[in-house]
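Asks: please work out how this folds:
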Amino acid sequence: MNTESHIFFNKSTIRWGVIGCGDVTEKKSVPAYQMTEGFEVTMVMRRNSEKAKDYAKRHNVPFWTSDAGEVIENPDIDAVYIATPPDTHKFYALHVAAAGKPCCIEKPMAPNYQDSLAIYEAFKTRNLPLFIAYYRRSLPRFQKIKEWLDDNLIGEVRHIQWEKTKPPSAMDLNGDYNWRTDKTIAPGGYFDDLASHGLDLFTFLLGNIKEVNGIALNQQGLYTAYDAITGSWLHEGGITGKGNWNFGTYHRVDKVEIFGSDGKISFAILDDAPIELENSSGHQVLDVPHPEHIQEQHVQNIKNHLLGKAVHPSTGDSGLHTSWVMDKILNTI
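Replies: Prediction:
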């Protein structure tokens, strides 16, 4: 898979097909593709044809289908965005790779490392661009944190820790079906859906992880996936890390702290909260808002990558590494 900056497309309009039209595409992603100059969302697919038709009408997409093959094999589609639940990512991604088209896959890359590896190798073999929708790498809020770290504003980084907890939802308590807590689709439950964002961001901020350990349990028995996970890790640069993700607690917490030799950075991964910098020079609090369509910068970076202007911060190799870290914490590899 090519992660170097080179021109993949030399055309004025890149036409996208979308597989899966769930909640993530309503506001977060598809409008971002549509508002990016030079991108066009040409066709959408959903297994329910009436819902696909309704989505296309509401989002002014000219074509719709209930057959993913009609999107992937369509000669008028240049690139494909896969926004289905993770258990189908491998199936669709291998089809896209065989068709020779660039692809963006919603996070997590796949339910496990082995499926992620198969996807990665399919695109690498064909030298096709592959992007994973870990869009926090592209957001101004987290770019500012990276700037603080790169400028050594907390000195030498020593440790990072994240606590993410929340009470069970009404859906969980009622026993309603939710694919996010079905272990056949998301073995780690909400950990797969939510913790993946943070773990991926940590490698972006602090470098890849070389050692990982974890404990994963189902404490509540409300669903089949794990609901209580702890992990510890070591970044290649010698920075230690730990995390606690529990989805059956009394209160909601989303707090990351990065400790350095001369200060601390505090922020949230998922909650809309300010970022804070404390060091020997004082205490700084910044509110860096997200864009209305939160994948806006992520999609713009895809365009820049495809046109050879820059390398996207979230590609198949970084997504694969995040899958490996997650499986190590869950003790599934």
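Asks: hey, let's count contacts and neighbours off CA atoms from now on
Replies: Noted.
Asks: and the strands in the protein?
Replies: Here the chain has its strands, by DSSP state E, at 14-19, 39-45, 63-65, 79-82, 103-105, 130-132, 157-165, 209-217, 228-235, 240-246, 253-260, 263-267, 275-279, 282-286.
Asks: got the angle between the second one and strand 14-19?
Replies: Angle of strand 39-45 versus strand 14-19, following axes from the mean of the first three to the mean of the last three Cα atoms, to 10 degrees, is 30 degrees.
Asks: show me what strand 39-45 is packed against.
Replies: strand 14-19, helix 30-35, helix 49-58, strand 63-65, helix 68-72 (3 or more Cα pairs under 8 Å, 6 or more residues apart in numbering; DSSP states H and E).
Asks: who touches it?
Replies: For strand 39-45, the surrounding residues in contact (Cα atoms under 8 Å, 6 or more residues apart in numbering) are 13-21, 30, 33-34, 52, 56, 61-68, 71, 77, 303.
Asks: filter those to the buried ones?
Replies: Neighbour counting with 16 or more other Cα atoms under 10 Å marks 14-21, 30, 33-34, 52, 56, 61, 63-66, 68, 71, 77, 303 as buried within the contacts of strand 39-45.
Asks: compare with the first, here's sequence two:
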Amino acid sequence: MSVQDSEIRWGILGGGKVVESKSGPCFNIPGRSRVAAVCRRDAENASATAERLGANLVLNQLEDMVESDEVQAVYIATPPGLHHSQAMVCLNARKPVYIEKPFTTSAAQAEELVRNFAEVGIPLFVAHYRRALPKFREIKSLIETQIGQPLEFSFRLKRRLQNDVAHPWMYDRELSGGGKFFDIAPHCVDLLLFLFGDVDQMSAEAKHWKAPQGSEDCVTLNFRFKSGVLGTANFNFLAWDKEDRMSVHGEKGILEFSVHGNEPSTLRLPDGKVRQFFHTVPELIEGPMIEEVVAFLRGEEGKPCMGQDAVPVIELIESAARSLH
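Replies: Purely as a prediction, here's the structure:
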């Protein structure tokens, strides 16, 4: 698909805070891309979302949306347990798809989608948007140029336990994949792949203490990358405080930064010098990745996260769930 001389017309499946505050408005790029349709089960919610995003077409059936000539590509922003079947509906209509993370709830589903889309040459994208943010492209450059050979890293994320009343499906393993870890970890794991390349080996340990429906409260991932880099990532969703810190140790320095926050990055050098780097944060955080997707669909030099890029993320996260169950 290449539509260099016209706007790409998007249909959005789903709604809520993520669509209306992080992603949906990003599809409205003058002269390049716009939201043409919104599809939600609830007609009133669908109309409200469509009005906020400037869409003219309001529907409550995905099949009707993908059959419309007004829709050229589809953004799926529903619970991940629905992603596989909904993406297949879009594929049958030969519509490119941009899927929110988590990509799917299993590696088998992810692999099947990638294979099926590739067989007919339809693009499939995943919303691992951190790799497109200026902050993390700058961090990747700092790792490659300022700390010498990267040797090892450590990451720790701590969050308070929350019973997510607004999203009860979050702890339904069939719909969500499995609690807060499955929801949040894709950002971290994809970023590690972006920074260090392919994983050679990974092991996982998970523990359930209090989270609803037996989902993981505490998870430790141990990595060995093909580049030789070793590292650990720790997730704690029972903490009394908050923490979000990545530390990358190289032969000639240490780089520290947050994965989910906007704090400056810190570079520590062997001579005791400390430098801070302040990063540009877009108002709409998913905007840079969606711009890459639009560029790709228009036949330009876009570098989005493709479906095949997201398969290893689901494989690694699924292995953590297996260690618990």
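Asks: please state their TM-score.
Replies: Remark: TM-score between the superposed chains equals 0.94 [TM-score structural alignment, normalised by the length of structure 2]; 323 aligned residues with a Cα RMSD of 1.8 Å.
Asks: hang on, the earlier thing: of the strands of structure 1, which stretch is the most buried?
Replies: strand 130-132 (a mean of 27; mean count of other Cα atoms under 10 Å).
Asks: look up the average distance of it to its aligned counterpart in structure 2.
Replies: Once fitted to structure 2, strand 130-132 of structure 1 is off its aligned match by 0.8 Å on average (mean Cα distance after the TM-score superposition for structure 1).
Asks: which residues of structure 2 does that strand align to?
Replies: Mapped onto structure 2 using TM-score structural alignment, strand 130-132 of structure 1 spans residues 124-126.
Asks: kindly report the same for stretch 225-241 of structure 1.
Replies: So stretch 225-241 of structure 1 sits over residues 215-231 in structure 2, by TM-score structural alignment.
Asks: how much space between the residue nearest to the spatial centre of structure 1 and Phe204 of structure 1?
Replies: Geometric centre of structure 1, nearest residue: Tyr134, 2.8 Å, by Cα atoms, centre = their mean. Distance, Tyr134 of structure 1 to Phe204 of structure 1, using Cα to Cα, to the nearest Å: 10 Å.
Asks: so what's Ala133 of structure 1 up against?
Replies: 104-107, 298, 314.
Asks: quick one: map Gly17 of structure 1 onto structure 2.
Replies: In structure 2, Gly17 of structure 1 lands on Gly11 (TM-score structural alignment).
Asks: that match contacts Asp64, doesn't it?
Replies: No - if you go by Cα atoms under 8 Å, Gly11 of structure 2 and Asp64 don't touch, sitting 10.7 Å apart.
Asks: from Gly14 of structure 2, how far off is the equivalent of Ala98 of structure 1 over in structure 2?
Replies: Alignment note (TM-score structural alignment): Ala98 of structure 1 maps to Asn92 of structure 2. Separation of Asn92 of structure 2 from Gly14 of structure 2 (Cα to Cα) stands at 19 Å.
Asks: rewinding a little: just give the number of residues close to the match of Ala98 of structure 1.
Replies: If you count neighbours by other Cα atoms under 10 Å, Asn92 of structure 2 ends up with 14.
Asks: could you do Asp42 of structure 2 as well?
Replies: Taking other Cα under 10 Å as the criterion, the count of residues near Asp42 of structure 2 is 11.
Asks: that one - nearest residue in space that isn't next to it in sequence?
Replies: Distances taken as Cα to Cα, 6 or more residues apart in numbering place Asn60 nearest to Asp42 of structure 2, at 6.9 Å, with adjacent residues excluded.
Asks: my read: the one you found touches Ser47, true?
Replies: No - using Cα under 8 Å, Asn60 of structure 2 makes no contact with Ser47, being 9.9 Å away.
Asks: what about stretch 299-306 of structure 2, distance to the chain center?
Replies: A distance of 16 Å separates the centroid of the chain from that of stretch 299-306 of structure 2, by Cα atoms, centre = their mean, to the nearest Å.
Asks: that one: which residues count as buried?
Replies: Buried residues in stretch 299-306 of structure 2, counted by 16+ other Cα under 10 Å: 302, 304-306.
Asks: with distance to Lys252 of structure 2 as extra columns, can I get those in CSV?
Replies: Formatted as CSV, these follow (distance: Cα to Cα, whole Å):
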residue, distance to Lys252 of structure 2
Gly302, 33
Pro304, 31
Cys305, 31
Met306, 33
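Asks: for Arg224 of structure 2, which residues are in contact?
Replies: 199-202, 230-231.
Asks: find the nearest non-adjacent residue to it, please.
Replies: Ranked by Cα to Cα, 6+ apart and with sequence neighbours excluded, the top spatial neighbour of Arg224 of structure 2 is Leu230, at 4.6 Å.
Asks: surely that neighbour and Leu221 touch.
Replies: No - with contacts counted by Cα under 8 Å, Leu230 of structure 2 stays clear of Leu221, the gap being 10.9 Å.
Asks: neighbours around Ala93 of structure 2, how many?
Replies: The tally of other residues near Ala93 of structure 2 (other Cα under 10 Å) stands at 16.
Asks: so what's it closest to, chain neighbours aside?
Replies: The shortest distance from Ala93 of structure 2 to any non-neighbouring residue, by Cα to Cα, 6+ apart, is to Val66 (6.1 Å).
Asks: quick check: the two most widely separated of the contacts of Arg224 of structure 2?
Replies: Within those, Asp200 and Gly231 form the most distant pair, 11.9 Å apart (Cα to Cα).
Asks: what's the closest non-adjacent residue to Ile154 of structure 1?
Replies: Nearest residue to Ile154 of structure 1 in three dimensions, chain neighbours excluded: Gly263, at 4.2 Å (Cα to Cα, 6+ apart).
Asks: what does that neighbour align to in structure 2?
Replies: So Gly263 of structure 1 corresponds to Gly253, using TM-score structural alignment.
Asks: likewise for Lys210 of structure 1?
Replies: For Lys210 of structure 1, the aligned position in structure 2 is Asp200, judged by TM-score structural alignment.
Asks: contact partners for that match?
Replies: 223-226.
Asks: Throw the residues you listed into a markdown table and include distance to Ala320 of structure 2, thanks.
Replies: Listed next are the contacts of Asp200 of structure 2 as a markdown table, based on distance: Cα to Cα, whole Å:
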| residue | distance to Ala320 of structure 2 |
| --- | --- |
| Phe223 | 12 |
| Arg224 | 15 |
| Phe225 | 17 |
| Lys226 | 20 |
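Asks: closest to His325 of structure 2 out of these?
Replies: Using Cα to Cα, those come closest to His325 of structure 2 at Phe223, 20.6 Å.
Asks: so the closest one sits against Thr232, correct?
Replies: Yes - counting by Cα under 8 Å, Phe223 of structure 2 touches Thr232, with 6.1 Å between them.
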